[in-house]
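> Fold the following and give me the result.
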Amino acid sequence: MTNPQWTAVDHYFADTISPDDEALTAALAASAAAGLPEIAVAPNQGKLLHLLAQVQGARSILEIGTLGGYSTIWLARALPADGRLISLEYDPAHADVARANIAHAGLDKIVEVRTGAALDSLPRLEAEGAGPFDLVFIDADKVNNPHYVAWALKLSRPGTVIVVDNVVRDGKVATEHPDDPAITGTRAMFDLVAREPRLDATAFQTVGTKGYDGLLLARVTA
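Down below sits the predicted model:
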């Protein structure tokens, strides 16, 4: 579901208050050249992630789903010089593109991209004592969203912010679609958040260059 006016407004916002710079533009170009799907966050959404990390005063960030590293760059730029960001990417080819883009942006000293299924990588992070993270951004396969949120809780502290992308699914999240695992997983994630006393959350719908979708925003309270 797309609308030319949504796209025009997003372009206006990006051009006036959240423009891509050379490194971000190069990241998108390199991702497209490598054949990655064009599903990175929009520039104004990348800027939102950047500002959330800054407002949070984040020093450590966990990203689940790297793709070409576009959102990773936005998030990492909000970190202090001694901050760290760990991003988990299933596809080795995507991870290679992301690492090159992150290095081009001058952020390879504070960003680590780990390759493999996130549900394998997350237990290893816990075993390493990698947490707690100040902010977790989840933008990976939607069927596993409830598992990713559960792991985000394990790797969090009181005050950690958790952001989950693509939770509206063209409005289909409001109705059951048992034949669509992305919607089933997203609804299961909402059910988990609703019954989890340690999470205070909201969700909102968005329209723009990425169509009709939305975000979940949650704060760990205990």
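
> C-alpha from now on. contacts and neighbour counts both.
Will do.

> From Gly211, how far out is Phe204?
Between Phe204 and Gly211 the distance is 14 Å, computed by Cα to Cα, to the nearest Å.

> between those two, who's got more neighbours?
Counting neighbours by other Cα atoms under 10 Å for Phe204 and for Gly211 shows that Gly211 has the greater number, 16 against 11.

> got a list of what the more buried one touches?
1-3, 6, 170 (Cα atoms under 8 Å, 6 or more residues apart in numbering).

> can you tell me which of the residues you listed are in helices?
Using DSSP state H to define helices, the subset of the contacts of Gly211 located there is Trp6.

> Filter the contacts of Gly211 down to just the buried residues.
For the contacts of Gly211, burial is judged from neighbour counts taken by 16 or more other Cα atoms under 10 Å, and it is met by 6, 170.

> Closest one of the contacts of Gly211 to Ala130?
Here the nearest of the contacts of Gly211 to Ala130, counting by Cα to Cα, is Asp170; it sits at 35.2 Å.

> Nearest residue to that closest one in space, please, no chain neighbours.
Of all residues not flanking Asp170 in the chain, Tyr212 sits nearest, at 5.1 Å (Cα to Cα, 6 or more residues apart in numbering).

> pretty sure Val163 contacts Phe204?
No: distance between Val163 and Phe204: 11.4 Å, which falls outside the contact criterion (Cα atoms under 8 Å).

> Mind listing what's buried along whichever strand or helix holds Asn145?
Assigning secondary structure by DSSP states H and E places Asn145 in helix 145-154. Under the neighbour-count criterion of 16+ other Cα under 10 Å, helix 145-154 has 145-149, 151-153 buried.

> quick one more, to check against the first:
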Amino acid sequence: MESNSETWTAVDAYAFPHSHPASRPNTKALEDALAASSAAGLPEIAVSAAQGKFLALHCRATGVTHALEVGTLGGYSAIWLASENPQLRLTTVEFNAHHVEVARRNIAAAGLADRVEVIHGAGIDVLPRLRDEVKAGARPPFGFVFIDADKENNWNYVKLAKEMVRPNSVICVDNVVRQGKLADPNNTDPRIVATRNLVESAGKEPGLDSVVLQTVGSKGYDGWWWAVVN
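Prediction:
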């Protein structure tokens, strides 16, 4: 496994600078956000650079103008989404007050504070309010949702997100494979149990067409759950 991990990291280290040269306008803001988050003591669990750009490219390819993120951390993925898509406005929700403070500083330093709204609160409390605002016409429906928060609420977040997106929008949940533990029925870790519930429940949910995609790279072996809302 260690040799595989070294290979995955080496591929990211080789390929990413070619696909996203350091001369790109958002490179410094992204690097500064990671450095500031580390200096502030935030855990180093943000998406990889390649994953962040992939999410941003998806939003560009599908013309997303309003996106929702659950789990801001230090704002790294938020900066990816907004900086690569000048037409996009992002609402991102974060429970930890310290993370909110760091994220807002990072997003402001990137020049994106006017297009990225950081809401402090538990996702399970904030999302129902956002849903009600969308249904009332006070907030536009979202075209993309990225969920990377407390895993025990993954399915709750997806059900709420499903009620506030446009038809054919994508909902993505991060960290669902967890080094293959997803497939171990004897694993009783609440995060794994909750993620199995997400995968199994989504397969029975009308209006969702989903897939689990395993990923490797500088962040190791994990995966994403992707679904199109019909």
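
> Superposed, how do the two chains score by TM?
Here the TM-score for the pair of chains, by TM-score structural alignment, normalised by the length of structure 1, is 0.94; 220 aligned residues with a Cα RMSD of 1.4 Å.

> For the helix holding Asn145 of structure 1, grab the matching residue range in structure 2.
Helix 145-154 of structure 1 corresponds to residues 154-163 in structure 2, going by TM-score structural alignment.

> who's in contact with that stretch?
Residues outside stretch 154-163 of structure 2 that contact it (Cα under 8 Å, 6+ apart) are 123-124, 127-128, 131, 145, 147, 171, 173, 194-195, 197-198, 201, 229.

> can you tell me which residue is nearest the centre of structure 2?
Phe146 (3.8 Å; Cα atoms, centre = their mean).

> How much space separates it from Tyr76 of structure 2?
For Phe146 of structure 2 relative to Tyr76 of structure 2 (Cα to Cα), the value is 13 Å.

> Kindly report the same for Val170 of structure 2.
Going from Val170 of structure 2 to Tyr76 of structure 2 by Cα to Cα gives 20 Å.

> For structure 2, just list every one of the helices.
When assigned using DSSP H, the helices of structure 2 occupy the ranges 2-19, 27-39, 49-61, 76-83, 97-109, 123-135, 154-162, 190-202.

> CSV for these, including distance to Arg115 of structure 2?
Written out in CSV, the entries for those read as follows (distance: least, Cα to Cα, whole Å):
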stretch, distance to Arg115 of structure 2
helix 2-19, 25
helix 27-39, 15
helix 49-61, 15
helix 76-83, 7
helix 97-109, 9
helix 123-135, 17
helix 154-162, 20
helix 190-202, 30
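
> Out of these, indicate the one that is most buried.
helix 76-83 (a mean of 26; mean count of other Cα atoms under 10 Å).

> And the contacts of that helix?
For helix 76-83 of structure 2, using Cα under 8 Å, 6+ apart, the contacting residues are 26, 29-30, 33-34, 46-47, 52-53, 55-56, 59, 69, 72, 88-90, 92, 103, 107, 110, 112, 115-116.

> In structure 1, what stretch matches that helix?
The alignment of helix 76-83 of structure 2 onto structure 1 (TM-score structural alignment) spans residues 70-77.

> Give the aligned equivalent of Asp170 of structure 1 in structure 2.
With TM-score structural alignment as the criterion, Asp170 of structure 1 matches Gln179.

> what's the answer for Asp134 of structure 1, then?
Under the alignment by TM-score structural alignment, Asp134 of structure 1 pairs with Gly143 in structure 2.

> One more: Ala23 of structure 1?
Residue pairing (TM-score structural alignment): Ala23 of structure 1 is matched to Ala29 of structure 2.

> Okay, the spatially closest residue to that match that is not a sequence neighbour and Ala82 of structure 2: tell me how far apart.
In this structure, Ala29 of structure 2 finds its nearest non-sequential neighbour in Ala110, 5.2 Å apart by Cα to Cα, 6+ apart. In this view, Ala110 of structure 2 and Ala82 of structure 2 are 10 Å apart by Cα to Cα.

> now do Ser37 of structure 2
18 Å.

> Touching, Ala29 of structure 2 and Arg105? I think so.
No: counting by Cα under 8 Å, Ala29 of structure 2 does not reach Arg105; the two are 11.2 Å apart.

> before we move on, back to that, I'd say the match of Asp134 of structure 1 and Ala61 touch.
No: with contact taken as Cα under 8 Å, Gly143 of structure 2 and Ala61 are classed as non-touching, separated by 11.6 Å.

> circling back: need the overlap of contacts for Val163 and Phe204 of structure 1.
With contacts taken as Cα under 8 Å, 6+ apart, the residues that reach both Val163 of structure 1 and Phe204 are 215-216.

> Grab the nearest non-local neighbour of Thr2 of structure 1.
Once its chain neighbours are removed from consideration, Thr2 of structure 1 has its nearest residue in Gly211; the separation is 4.7 Å (Cα to Cα, 6+ apart).

> That neighbour corresponds to which position in structure 2?
With TM-score structural alignment as the matching criterion, the partner of Gly211 of structure 1 in structure 2 is Gly220.

> Check Ala118 of structure 1 too.
So, by TM-score structural alignment, Ala118 of structure 1 is matched to Gly123.

> Pull up the gap between that match and Glu69 of structure 2, please.
Gly123 of structure 2 sits 10 Å away from Glu69 of structure 2, going by Cα to Cα.
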